[in-house]
Each structure stands twice: as C-alpha cells, then as structure tokens.
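J.: This is the structure alone, sequence omitted:
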C-alpha cells in the first residue's frame, strides 16, 4: 500500500522536474512544518543543522549531509577525542608498567627532597628565632627595653616560618596528587596494553 504523502511527493516531483531540468543540483530538506522541500537554490540556514540531501538532475541522491550532532553528542565526541589524545601521550611516555613505577619513584624522590629541604630550613628558622628570643629575654631580665631591630627580626622569622609551613603542606599535597596520577596512569596503561594484545 502506497502512502498518500508519497504519492503527493512523487506528483510534486514529477511536476517540478521539467521546471528544474536546467538545474544541476537539487537540495531536499524537511522544513519546520515537517514538509519535504526540494530547492535548487540551497538549504536555508535554519534547516542546515537538521541535515539534508543533494540530488542530481535525475532526482538521485548524490550526497547525504547528516544532521549536526546534539550538544550531548558533541560533548561525548570531544571527551572521546581528549581521551584518545591522552592515551596516545601515555603510550609515548611509557611502554611498560615498570616504566611508570620508575617515573613515579623518581618524582616522589624529588618531592621528598624538596619537602626535606623545606623542613630543614624551617628547623633552622626556629633555632634562629629561639636564639633571638633568648637575647630578648636577657634584655628584659636585665631591666632593659628589647631593641626594635630584635623584635623586627623575630617577627620576620615568624613570617618566614609560616610561609615555609604553607610550602611544606603544598609540597605534601603535590606528592599525594603525583601518587594518584601515577596510579591512574598505571591502571590506564594496563587497560591499553591489555586491549592491544
């Protein structure tokens, strides 16, 4: 059984064909009312994203332009592309899981060295502060006013210590993030190597 819409379309096409005989291409798209339209001038901009077909002068489809992807499809495609790029970079960096372990050990050793140096500097500042406070206490016990420069030095040392303590916390957080990052790289590399076998 032939649908009435198909008969109308065929009839319309057969009526338009002689008028369009000089045209080299026809564009077929569906308008806002759901009606299939044939146009030799092109597809109006508001319908391009919905997809259309290009027909030759005999009415045969020569090209199909698919609908533009939805926002969700676009996000998925971008995420897939980013993942593929990340995977390719991971495979360039490491060929085995042992490579990841070695890189992790180097990075953690480097971070441990930085943390240790900062902790050593912090201890040095504390010792200097203790010495200056001892001098200030001696001045007070002797009944003299503590010199301004001594008070300023103690305040500066306290500020430096606070800055170093923040740095140490930041380095320790960086170490945790590095461990997590290497663990993720290792897990993903295992997946990639497993799929290539």
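T.: Nice, I can see it. The model shown is predicted, which means the values in this text are computed figures rather than measured ones.
J.: C-alpha from now on. contacts and neighbour counts both.
T.: Noted.
J.: How many residues are close by the closest residue to residue 61 other than its chain neighbours?
T.: Counting by Cα to Cα, 6 or more residues apart in numbering, residue 55 is the residue found nearest to residue 61 once chain neighbours are left out, at 4.3 Å. Residues lying near residue 55 (other Cα atoms under 10 Å) number 20.
J.: I'd like to know how far residue 55 sits from residue 139.
T.: Look at residue 55 and residue 139: by Cα to Cα, to the nearest Å, they are 100 Å apart.
J.: about what we covered before: from memory the residue nearest to residue 61 sits against residue 29, does it?
T.: No - if you go by Cα atoms under 8 Å, residue 55 and residue 29 don't touch, sitting 10.9 Å apart.
J.: Between those two, which contacts overlap?
T.: Here residue 55 and residue 29 share no contacting residue, scored by Cα atoms under 8 Å, 6 or more residues apart in numbering.
J.: this is the comparison structure:
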C-alpha cells in the first residue's frame, strides 16, 4: 500500500488539474514503456529514412483518451512511439510522451510554451516561435527555422543540422519526415529529435 502523503493530498485538492496531469503522464509513460524493446534503432546517417506518415495505435479510441501512434521508416520499421492528450482548460494544456528504443521525450504545453524533458532531465522550454531555451542558463539550445515552403530547417547550437518536411498537398506513399540530416553528436541528435518529434505530432494533430 502506498504511503499517504498529506502534502500531496492538499496539493491535489488545491489544483485538481495538475494532479490529473501528473497521473495521466505516468499512465502514458507506462503505456509506451513496452515499446522500448519493439522499436527499431536507427544508425547515424539513416534518419532520412524516417517517414512522416504515422500508424494509428488507437483501435476504438474512447472519448478523452490519448491519441497514440507510431512513426516508421519508409520500410515500415517502427522507430518512434508516441501518445498525445489535450485538456479543456483555459491554458490549452497538452501532454506528449514519445520514445525511441534509446530515449524518452516528454512535452507539456501550457499556454504558448512547451516544457521539454529528455530522459530524466528537464532540458528547457520551447517557445511559440520555435526556440528551445535551456532551463538553467537560459541559452538557446535549438530552434525551428523559418519554413521555406517545403521544409522547416532545424538548428542546434546555432548550426543547421537537418530539416523537417512540411505536409504536402499531393499524397505521397510513405513521405519522408526529414531531409539533409547531418552527422551529430548524441546530445545534438536528442535536441534535434525533440523538436522534430513535437513538430511531426503537431502536424498530425492540426491536420
């Protein structure tokens, strides 16, 4: 039996939405955990093979339940699993949990700002204009550049490292998600993927 916490009980009474979000985040993470062993690793230099077409994992989704899906390679190998949930509050709060075979990514949107967590670390906040600012030093870590009509360039530590494909008006089987992906250090790739995953899911939600 879990130990009773008076402080947590009082916090839940004061802010029931925060308590619900905390429970939902834990549930979404648990639902995706089994995918860790099923997802296919992608080697450096192979991220251009990822497709922006997602495979729904909802079945008959209940009202209010998370939207779940997979992003796969053009060869239909599952690479990224994700779960997304929105709340009907004045701040338009939303949660996104995503994972690859190596890493977990958590996003919490409140208003126009998105808190970004990679693994156990709170990396920073993603602003409405696509800038990821570090939590501690308030430095610019990465950003989404200005769309050029076909792609959105992604910059990490001030250098363009790849681009995210924008949805096309012309249907294409297994459209590619990325282009021009450069060789990156592991921490740079994690920042690139954080912005890319959030943008790809955002495109699907707003479609």
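T.: Okay, I see it. Bear in mind that the values here come from a model prediction, so they are computed numbers and not experimental data.
J.: Can you pull the TM-score for these?
T.: TM-score of the superposed chains, computed with TM-score structural alignment, normalised by the length of structure 1, equals 0.22; 69 aligned residues with a Cα RMSD of 5.0 Å.
J.: C-terminal to the host helix or strand of residue 24 of structure 2, what's the next element?
T.: Assigned by DSSP states H and E, residue 24 of structure 2 falls within helix 16-32. With elements assigned by DSSP H and E, the helix or strand that comes after helix 16-32 of structure 2 is strand 50-56.
J.: Residues contacting stretch 114-131 of structure 1, please?
T.: 154, 157, 158, 160, 161, 164, 165, 167, 168, 171, 172.
J.: Give me the helices and strands touching the longest helix seen in structure 1, please.
T.: When structure 1 is parsed with DSSP state H, its longest helix is helix 148-196. In terms of contacts (3 or more Cα pairs under 8 Å, 6 or more residues apart in numbering; DSSP states H and E), helix 148-196 of structure 1 is packed against helix 71-93, helix 97-141.
J.: what's the first one packed up against?
T.: In terms of contacts (3+ Cα pairs under 8 Å, 6+ apart), helix 71-93 of structure 1 is packed against helix 148-196.
J.: Quick check: buried residues in the longest helix along structure 2?
T.: In structure 2, assigned by DSSP H, the helix with the most residues is helix 186-205. By neighbour count with 16 or more other Cα atoms under 10 Å, helix 186-205 of structure 2 contains the buried residues 188-201.
J.: So the spatially most central residue of structure 1 versus residue 39 of structure 1, what's the distance?
T.: The structure's structure 1 has its C-alpha centroid closest to residue 82; by Cα atoms, centre = their mean the separation is 7.2 Å. Separation of residue 82 of structure 1 from residue 39 of structure 1 (Cα to Cα): 39 Å.
J.: Equivalent analysis for residue 121 of structure 1, please.
T.: 78 Å.
J.: just residue 85 of structure 1 next, same as before
T.: As defined by Cα to Cα, residue 85 of structure 1 lies at a distance of 42 Å from residue 39 of structure 1.
J.: Give me the more crowded residue out of those two.
T.: When neighbours are counted by other Cα under 10 Å, residue 39 comes out ahead of the other of residue 85 of structure 1 and residue 39, with 16 against 12.
J.: my guess is that one meets residue 30, correct?
T.: No - using Cα under 8 Å, residue 39 of structure 1 makes no contact with residue 30, being 10.9 Å away.
J.: And the top strand by length along structure 2, what's buried?
T.: Across structure 2, the longest stretch assigned as strand under DSSP state E is strand 78-86. Neighbour-count burial for strand 78-86 of structure 2 flags 78, 79, 80, 81, 82, 83, 84, 85, 86 (criterion: 16+ other Cα under 10 Å).
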